[in-house]
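Novice: need a 3D model of the sequence below.
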Amino acid sequence: MNESYDYIVVGAGSAGSVLARRLSDDPGVSVCLIEAGGSDASPRVQVPAGTITLYKSRRFSWNYHSTPQAGLDGRSLHCPRGKALGGSASMNSMIYIRGFASDYERWAAAGCTGWGWQDVLPYFRRSEGNRLGQDPALHGQDGPLQVDRPRDPNPVSRWFVEAGRRLGLPVNTDFNGPSALGVGVYDLTQRDGQRLSSYRAFVAPVRGRANLTVLTGVEVDQLWMDGASVKGVQLQAPAGGAPRRLQARREVILCAGAIGSPNLLLRSGIGPRAQLEAAGVPVRVDLPSVGQNLQDHLDGLVTVRSRSPLTLGFSLGSAWQVLSAPLRYLFKRKGWLSTNYVEAGGFACTPLSEGEPDVQFHFVPGYRSHRGRLFEWGHGYAIHTCVLRPRSRGALRLDAQGRLALDYNFLSDPQDARVLIEGMRLARKILADPVFDGIRGPEMLPGPQVQSDEDFLANARAHAATVFHPAGTCKMGVDAMAVVAPDLRVHGVSGLRVADASIMPVLVSGNTNAPCIMIGEKAADLVRAAWGRTATA
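Specialist: Have a look, this model is predicted:
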């Protein structure tokens, strides 16, 4: 007999965990939260420094790879996505950035009624439990998601802030305040020095609720449909077993992310007719825009070698720091294991800016490999620079064999390259400040030989990568390219919504975890209102 719930939420990541928590606040409904990954109860997940071990993990990551990128010398880029309770919030760097108010005003101007800055700000405040005494008009104090400073920032991260200040960038103590411009130490989603994913913040405290079922290690194969109506989900059959179906008496909400959600729509026959037919997928709803509008932040690296064990790294000089790190973390929540690696950063305007920051910096007080390795012997420091509002658009599709094909189409718009080049020049100027003289070594990337625009462009094509912020593939709006309406219902389909980064019509100017949590908060109210329930308090 089929199992039945009022709501089925697919994906226990940043948005899905919030949505499951808020919907299950109503004891009169039943909620099933489905996560293809497993438990997050691992030191690799909960200890901040463990994040670097997760990116290529078979257990904790969907290790997607892009198609060869024409704009990046034909390279295929690795795209890790979280595969555990908490989703990508169980493997990210925990940075709490909302994006700019102007981002959401652009959403509203594009026809996404109810998604302007003043519309979404209450949802950011609802989720946040701010521990920093920041402006209560902009920050929530009592929400489940604790926002705090890193416990023990590396001194070199402070030097980065000072170097940025001397270059003319203001020191910013709240990147989610009135202005994001400037440099500073990032606020993090942590509690007691440990990672605080949306699952840990929202679902774990209420997992014992009788009306909330959490399934792990279960992958949704496709949507269970009757014509253009979604009745539930069909789970991937175990070896030698029969598929299992779960019924949604009210709605299914996809929260599987900017790659997972459109992929599931396509596998279920919702997408461009010609593409589905070529892949051998029966067409349920011809929706040409599914998988289109893919955006991500393209990243350029300036990385410098150093002999100083003050920076993070493995060497004989750092042996004591490394060996003592477990005890320091266990008893004080300090030391090397407390780092999220990108402790500091900021936002800056290049000469190409149109009045607001167009690049973001992520400073690492450790050596980032010029060869793309996770670990390199020795020390150094680095700045990652990303293009905040890329113009290039890619797509996600099924190929003729029905396999996922992910094409970022990076640098297809030449303006992105121009902004990246100017941003990397700024990063290099910050690292040239005398504050670093005592630990300075050779610049490994892009390298001192890279000076002209042509040199920088060649470097970007050879080395630029993604910051892991995919978005936009189930675009929200009312135009021909929209997949979901402003109430997040999928166009042409009943009983189905999408609520995650895929619905962003335009990528936000910054890290995407906090915006996805906001999307989950607002989605819960939209769903409850549609069924005559009171909005979450």
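
Novice: only C-alpha atoms from now on, for both contacts and neighbour counts.
Specialist: Fine.

Novice: where's Asn459 relative to Gly380, distance?
Specialist: For Asn459, the distance to Gly380 equals 20 Å [C-alpha to C-alpha, to the nearest Å].

Novice: quick one: which of these two has more around it?
Specialist: Higher neighbour count among Asn459 and Gly380: Gly380, with 29 against 19, using other C-alpha atoms under 10 Å.

Novice: mind giving me the packing neighbours of whichever strand or helix holds the more buried one?
Specialist: In this assignment (DSSP states H and E), Gly380 forms part of strand 379-387. Secondary-structure packing of strand 379-387 (3 or more C-alpha pairs under 8 Å, 6 or more residues apart in numbering; DSSP states H and E): strand 298-306, strand 359-364, helix 414-431.

Novice: buried set for it?
Specialist: Residues His379, Gly380, Tyr381, Ala382, Ile383, His384, Thr385, Cys386, Val387 are the ones in strand 379-387 that count as buried (16 or more other C-alpha atoms under 10 Å).

Novice: so after it, what's the next helix or strand?
Specialist: Using DSSP H and E, the helix or strand that follows strand 379-387 in sequence is strand 395-398.

Novice: now show me the structure for the sequence below, then we'll compare the two:
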Amino acid sequence: MSGGAAQAGEFDYVVVGSGAAGAIVAARLSEDASASVCVLEAGPADGHPYLKLPAGFIKVIFNPELAWQFGSEPTARTGGRRIPLPQGKTLGGSTSINGLVYNRGQREDFDGWAALGNPGWSYDEVLPYFQRTEAFVDGGDPALRGHNGPLKVTLPHWPHPVCEAFLDGAAELGMPRNPDYNGAHQQGVGYFQRTIHRGWRMSTSKAFLHPAAAGGNLKIEVNARALRVLLDEGARATGVEYTQGGATRVVRARHEVIVCAGAINTPRLLQLSGIGDGEKLRALGIATRMHLPGVGRHLKDHFSIRLVAQVRNAVTINEMARVPRLWAQAFDWLRGKPNILELSPSVVHWFWQSRPGLDRPDLQGVFSPASYREGYVGMLDVFPGMTCGVWQHRPRSEGSVELASADPGVDPVVQPNYLEDEDDRRTLIRGVRIARELLHTKALAPFRETESMPGAQVQSDDEILDFISRYGVSSYHLNGTARMGPAGDAGAVVDAQLRVHGIRGLRVVDASVMPEITSANTCAATMMIGEKGADLIRVTAR
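Specialist: Sure, this is the predicted structure:
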């Protein structure tokens, strides 16, 4: 313990991070009235109005007070650019700032996790945890969907002629409409399911954490940044040292410390605690408590690219988001009428194969009757626009998160190595060609003015790859940096019960533990990990 650190109490469980998994873990553990739980959240409370309004996404994701502003290291594959990698830093974590899409992934993803030596993680075994979390308001097969969970999931009820034309155009290319991509199969096109209900964002803090806090046995500490996990001489986690209000404090855990800080901050905290690659830790002057070279390795993400076309004969979100039309949208929001303030950034999905012969989709696409300047999320174009984006479901390229310094205040070095693998490049090039076909269907012709990104002059594979390198961005789906695997797997960090190998009383429960990236946005699977992780912890306590 650092000299002068104040004691901040003792609890049965200390949870570091209140995001997609952390809020659920804390809430579920606190259901036992005899258990005491403390949550440490590095950011502030989630009271900012933009955290409640779905359209507020564009205002908060690059706000350093509410999101960690990490970035990738530049490479030639990303045009020498540093790719922004914001991560939530408020109650609810990234569920308070993300794009609100609810997307579980494919059955084969989770069966693959189990096949890698992780019993209990097959699709049939994790399905009940997906169902426990959600209340899908708009139907769905009750054998596959949840309808009684705390998290409301809905479809957009916002008719727009350009969206319908896009769906009709997809049918021209043989893509069937799929009413529920979280149901029996994923392939096809349709409207995204979102964590939005009655005009409001449904974060895990709103759905789980705040209701649980009313029970009296859950303490939430905000602006409390974890510095390191404390370990006794027997390699057992005993608590967490953190800073709050300029003071260093210590909170003790009688049973377990559960790290739920996300795919960047979780490996950083483990490494700062002496858990990681011993040689690299020693080089930074950090004493090695457990040599686990997999900590910070196996980082994966979805690298996405968006194509933009100018629109005619329709009013798009670009115009609706500017006054005076914006005033009308706000009035509709107040009246509970369809409006752009309660939309997710991507309205329509498409899941498809990059080439014939594949047995399941390896591409995910998005569509919206809106466009961002230079294809980047941040500022809408001044002209009427529509966007069709795409990423590869299961990239082979992988990277790392490594400490740059033993100083907890210094950001780690994050290197996803986007497009390093040749197959990733080929797949994404094919994805761009399919996205372009979707923008040039007969059904969309009445609304399509001209393609502005990348433009008709970009045709060859090399030209498309150059476009991807210069304008591709993260999908903010980072995972795998404390991956699950058996003790004989040299790169594994946690076992199938999410216990850190070689350390007692310490678990990781977040996207870091994913053995492989899901064929989907990763938030829903991370919430499932939180539900299952809480059960694993409760079983141990009995």
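
Novice: TM-score for this pair?
Specialist: The TM-score (TM-score structural alignment, normalised by the length of the first structure) is 0.95; 529 aligned residues with a C-alpha RMSD of 1.7 Å.

Novice: still on that earlier bit, average distance between the strand holding Gly380 of the first structure and the second structure?
Specialist: Taking mean C-alpha distance after the TM-score superposition for the first structure, the mean distance separating strand 379-387 of the first structure from the aligned residues in the second structure is 0.8 Å.

Novice: in the second structure, what residues pair with that strand?
Specialist: Mapped onto the second structure using TM-score structural alignment, strand 379-387 of the first structure covers residues 384-392.

Novice: then stretch 178-197 of the first structure?
Specialist: Taking TM-score structural alignment, stretch 178-197 of the first structure hits residues 184-203 over in the second structure.

Novice: for the lengthiest strand in the first structure, packing partners?
Specialist: In the first structure, taking DSSP state E as the definition, the longest strand is strand 244-254. Helices and strands touching strand 244-254 of the first structure, by 3+ C-alpha pairs under 8 Å, 6+ apart, are strand 3-10, strand 229-235, strand 496-498.

Novice: ranges for the helices of the first structure?
Specialist: Taking DSSP state H as the test, the helices found in the first structure are 14-24, 43-46, 101-109, 117-127, 155-166, 198, 257-267, 273-279, 319-332, 414-431, 453-463, 513-530.

Novice: right, so of those, which gets closest to Phe363 of the first structure?
Specialist: Distance to Phe363 of the first structure, taken as C-alpha to C-alpha, is lowest for helix 155-166 among the helices of the first structure, at 7.0 Å.

Novice: residues touching Asp416 of the first structure, list them.
Specialist: Val387, Pro390, Arg391, Ser392 (C-alpha atoms under 8 Å, 6 or more residues apart in numbering).

Novice: Val250 of the second structure now?
Specialist: Met1, Ala5, Ala6, Gln7, Ala8, Gly9, Gly239, Val240, Glu241, Tyr242.

Novice: map Glu105 of the first structure across to the second structure for me.
Specialist: So Glu105 of the first structure corresponds to Asp111, using TM-score structural alignment.

Novice: what about that match, how many neighbours?
Specialist: A count of nearby residues for Asp111 of the second structure, using other C-alpha under 10 Å, gives 19.

Novice: quick check: it vs Gly485 of the second structure, distance?
Specialist: 14 Å.

Novice: picking that back up, ok, now how distant is the nearest residue in space to the match of Glu105 of the first structure that is not next to it in sequence from Arg28 of the second structure?
Specialist: Closest residue in space to Asp111 of the second structure, ignoring its immediate chain neighbours: Ser122 at 4.2 Å, by C-alpha to C-alpha, 6 or more residues apart in numbering. In this view, Ser122 of the second structure and Arg28 of the second structure are 22 Å apart by C-alpha to C-alpha.

Novice: ok, Asp381 of the second structure next?
Specialist: Separation of Asp381 of the second structure from Arg28 of the second structure (C-alpha to C-alpha): 43 Å.

Novice: Gly365 of the second structure too?
Specialist: Gly365 of the second structure sits 34 Å away from Arg28 of the second structure, going by C-alpha to C-alpha.

Novice: more crowded one of these two?
Specialist: Using other C-alpha under 10 Å, the more surrounded residue of Gly365 of the second structure and Arg28 is Gly365, with 24 against 19.

Novice: what's the counterpart of the more buried one in the first structure?
Specialist: Here Gly365 of the second structure is matched to Phe361 in the first structure, going by TM-score structural alignment.

Novice: quick check: its match touching Gly345?
Specialist: Yes. The pair Phe361 of the first structure and Gly345 qualifies as a contact (C-alpha atoms under 8 Å) at a distance of 4.8 Å.

Novice: okay, how far is it across stretch 132-149 of the first structure, tip to tip?
Specialist: End residues of stretch 132-149 of the first structure are separated by 8 Å (C-alpha to C-alpha).
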